[in-house]
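Visitor: give me the fold of what follows.
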Amino acid sequence: MIVVENLTKRFGEKTVLNGISFRVNDGEIYGLLGPNGSGKSTTMKILVGILKPTSGSVSIAGIDPLRDPVKVKEVVGFVPETPVLYESLTPEEFFNFVGSVRGIAKEKLEERVNYLVKAFGIEEYLDQFIGTLSFGTQQKISLISALLHDPRVLILDEAMNGLDPKSARILRELLLEFKEEGKSIVFSTHVLPLAEMICDRIGLIYKGELIVEGTMEELKEKVHEENLEDIFLKLTESKGEVENILQALKEAL
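Guide: Sure, this is the predicted structure:
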């Protein structure tokens, strides 16, 4: 379980997060959505112990990331918005490095690598330098490395970025499988139909505040819109702006 209470983060005079609270149960996919700059990535970095909050508390599977940032990384698989990899290594070398850091037994590591490499179709790139590979392939490497230790909690920040349709489908099915295994998953994406499809509950961050939260049915009832895209645009004050832009484009064309 993930528990976030009154989380605030300031950088100097700028408040990026302003007292947000939410919970993610075991066996639940929680969609943390919002416009660019809303505070999603900052929240996720605090969850995994990369950033320290200004105030508030976080518990990941009973662990406080602020007090024990190393311990929390043992139970969390984190995929950042932009892959952070060693470009001078090959994927095979990188996976072995991650396995050694995490203390994964050799036999188990080989089994997990083989399974995930085949799932994401990167067998042909295992002996090539990571720095020479496409963004999409690097994203797959980032995903695989986050899953090697079979984490209890997954924090995925725009993990679908750069994935081809086949790999995106595979990741979607893996997330549903992980949910059935009882894992807690926080998932951010700008692909709103995908979030609508797989998330059990959704929290929408806007200007550093969690402005609405609930299942899709609850959000539809609260906001009086029929799909997540319209809910998102309405609550982020973008719907009218988008309609005006589209009308101007129609007139110009």
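Visitor: okay, CA-based contacts and neighbour counts for the rest of this
Guide: Fine.
Visitor: now the helices for the stretch 51-200 of the chain?
Guide: 69-75, 91-102, 106-120, 135-147, 165-180, 192-198 (DSSP state H, counting those that start in this stretch).
Visitor: return the most buried member of those helices.
Guide: When the helices of the stretch 51-200 of the chain are scored by mean count of other Cα atoms under 10 Å, the highest mean neighbour count falls to helix 135-147 (a mean of 22).
Visitor: that one versus helix 91-102: what angle between them?
Guide: 30 degrees (axes from the mean of the first three to the mean of the last three Cα atoms, to 10 degrees).
Visitor: who touches helix 135-147?
Guide: Residues outside helix 135-147 that contact it (Cα atoms under 8 Å, 6 or more residues apart in numbering) are 77-79, 82-85, 91, 95, 98, 113, 116-117, 120, 122, 130, 159, 161-164.
Visitor: can you rerun that using 7 Å?
Guide: 77-79, 83, 91, 95, 98, 116, 120, 130, 162-163 (Cα atoms under 7 Å, 6 or more residues apart in numbering).
Visitor: nearest residue to Thr215 in space, please, no chain neighbours.
Guide: Arg201 (4.3 Å; Cα to Cα, 6 or more residues apart in numbering).
Visitor: my guess is the one you found contacts Gly31, does it?
Guide: Yes - between Arg201 and Gly31 there is a contact under Cα atoms under 7 Å: 6.3 Å.
Visitor: let's compare: structure for the following, please.
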Amino acid sequence: MTLTVKGLTGGYSSQPVLKDIDFNIQSSEIVGLIGLNGAGKSTIIKHIIGLMRPMKGEISIDGHQLTDDADVYRQAFTYIPEMPVLYETLTLREHIELTGMAYGLSKEEALKNAQPLLENFRLDKRLDWLPIYFSKGMKQKVMIVCAFLVDTSLYVIDEPFLGLDPMAIHDFIDLLKAKREDGASVLMTTHVLATAEQYCDRFLFLADGELVAAGTLDEIRQQYQMPKATLDDLYLRLAKGADDHASA
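Guide: Reported below is the predicted structural model:
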């Protein structure tokens, strides 16, 4: 088991946003975290990557908790944020080298690992460019390259498709599938549901800080008694349920 979230309650103040969240992600599994804006998806991610501390509950990756050994915990995952975060004074090459250093790789190892990714995302001729010269989509590709140049147990990804062209989306999905075949786990938020339906193994449905459904597409169809539903249909049902809960 790669990621275990048990009894997670947390938020930004004394009033919790997340309420007793339980789920796990196995090795070789891609899991989609689905919910409306404000449902708590980003809050869950911030707790997993250590930017927020739980009020109650536990989070572990490969059996390690952040409070046990922060370095071991952090090296067990990589993270791609919704908005690219780059250092304006560092070139693409230097971003790759810096990422490698954080995971104990030499500059040479980091660049070697990054080379096929650079070629796939057509960045191999841009190694000495500064971020100011990159479009938003290119910046997102830089984040993808930096995240996937290291082999970790878990990849945490927040809305990865924003700014990517169709070819880059195709290449990114192939990369996710390859990591899954290598035994890694992926937790990803996305609103591109028709695409997620095709490659996610399971889904977690979040509403108002509570986990309201979890399982394969067929299992969630059964829960909502919608045997022919697409993921889009189920999302709309989730949204209606959230609206009913808010107005109650």
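Visitor: show the contacting residues for the residue nearest the centre of structure 2.
Guide: Nearest residue to the geometric centre of structure 2 (Cα atoms, centre = their mean): Ile157, 2.0 Å. Ile157 of structure 2 makes contacts with 79-81, 187-189, as judged by Cα under 7 Å, 6+ apart.
Visitor: mind redoing it with 6 Å?
Guide: 79-80, 188 (Cα atoms under 6 Å, 6 or more residues apart in numbering).
Visitor: which of those residues fall in strands?
Guide: 79-80, 188 (DSSP state E).
Visitor: among the residues you listed, which one has the most neighbours?
Guide: Counting by other Cα atoms under 10 Å, Met188 has the largest number of neighbours within these, with 24 neighbours.
Visitor: that residue and Gln75 of structure 2, how far apart?
Guide: 18 Å (Cα to Cα, to the nearest Å).
Visitor: mind listing what's buried along stretch 150-157 of structure 2?
Guide: Going by neighbour count (16 or more other Cα atoms under 10 Å), the buried part of stretch 150-157 of structure 2 is 150-157.
Visitor: the helix or strand encompassing Ser21 of structure 1 packs against which elements?
Guide: Ser21 of structure 1 belongs to strand 14-24 when assigned by DSSP states H and E. If you count contacts as 3 or more Cα pairs under 6 Å, 6 or more residues apart in numbering; DSSP states H and E, strand 14-24 of structure 1 packs onto strand 2-11, strand 209-214.
Visitor: relative to Gln247 of structure 1, which of those is closest?
Guide: strand 209-214 (28.5 Å; Cα to Cα).
Visitor: and the closest one against structure 2, how far off on average?
Guide: Strand 209-214 of structure 1 differs from its equivalent in structure 2 by a mean of 0.6 Å after superposition (mean Cα distance after the TM-score superposition for structure 1).
Visitor: in what helix or strand does the aligned partner of Phe232 of structure 1 in structure 2 lie?
Guide: By TM-score structural alignment, Phe232 of structure 1 lines up with Tyr235 in structure 2. Here Tyr235 of structure 2 sits within helix 231-247, counting by DSSP H and E.
Visitor: contacting residues around that helix?
Guide: Contacts for helix 231-247 of structure 2 (Cα under 6 Å, 6+ apart): Leu193.
Visitor: one more pass at 8 Å, please.
Guide: Residues contacting helix 231-247 of structure 2 (Cα under 8 Å, 6+ apart): 34-36, 193-194, 197, 205, 207-208, 217, 221, 224, 226.
Visitor: got these as JSON lines, with distance to Gly50 of structure 2 and secondary structure columns?
Guide: Shown next, in JSON lines, are those (distance: Cα to Cα, whole Å; DSSP: H, G, I helix; E, B strand; the rest coil):
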{"residue": "Ile34", "distance to Gly50 of structure 2": "21", "secondary structure": "strand"}
{"residue": "Gly35", "distance to Gly50 of structure 2": "21", "secondary structure": "strand"}
{"residue": "Leu36", "distance to Gly50 of structure 2": "23", "secondary structure": "coil"}
{"residue": "Leu193", "distance to Gly50 of structure 2": "27", "secondary structure": "helix"}
{"residue": "Ala194", "distance to Gly50 of structure 2": "30", "secondary structure": "helix"}
{"residue": "Glu197", "distance to Gly50 of structure 2": "28", "secondary structure": "helix"}
{"residue": "Phe205", "distance to Gly50 of structure 2": "22", "secondary structure": "strand"}
{"residue": "Ala207", "distance to Gly50 of structure 2": "22", "secondary structure": "strand"}
{"residue": "Asp208", "distance to Gly50 of structure 2": "21", "secondary structure": "coil"}
{"residue": "Leu217", "distance to Gly50 of structure 2": "29", "secondary structure": "helix"}
{"residue": "Arg221", "distance to Gly50 of structure 2": "33", "secondary structure": "helix"}
{"residue": "Tyr224", "distance to Gly50 of structure 2": "33", "secondary structure": "coil"}
{"residue": "Met226", "distance to Gly50 of structure 2": "37", "secondary structure": "coil"}
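Visitor: who wins for most neighbours among these?
Guide: Ile34 (27 neighbours).
Visitor: which residues sit in contact with the residue lying closest to that one once chain neighbours are set aside?
Guide: Excluding its sequence neighbours, the residue lying closest to Ile34 of structure 2 (Cα to Cα, 6+ apart) is Phe205, at 4.9 Å. By Cα under 8 Å, 6+ apart, the contact list for Phe205 of structure 2 reads 33-35, 211-214, 238.
Visitor: same check for the residues you listed, but in structure 1.
Guide: Contacts conserved in structure 1 for the contacts of Phe205 of structure 2, counting by both residues aligned by TM-score structural alignment, their matches' Cα atoms under 8 Å: 33-35, 211-214.
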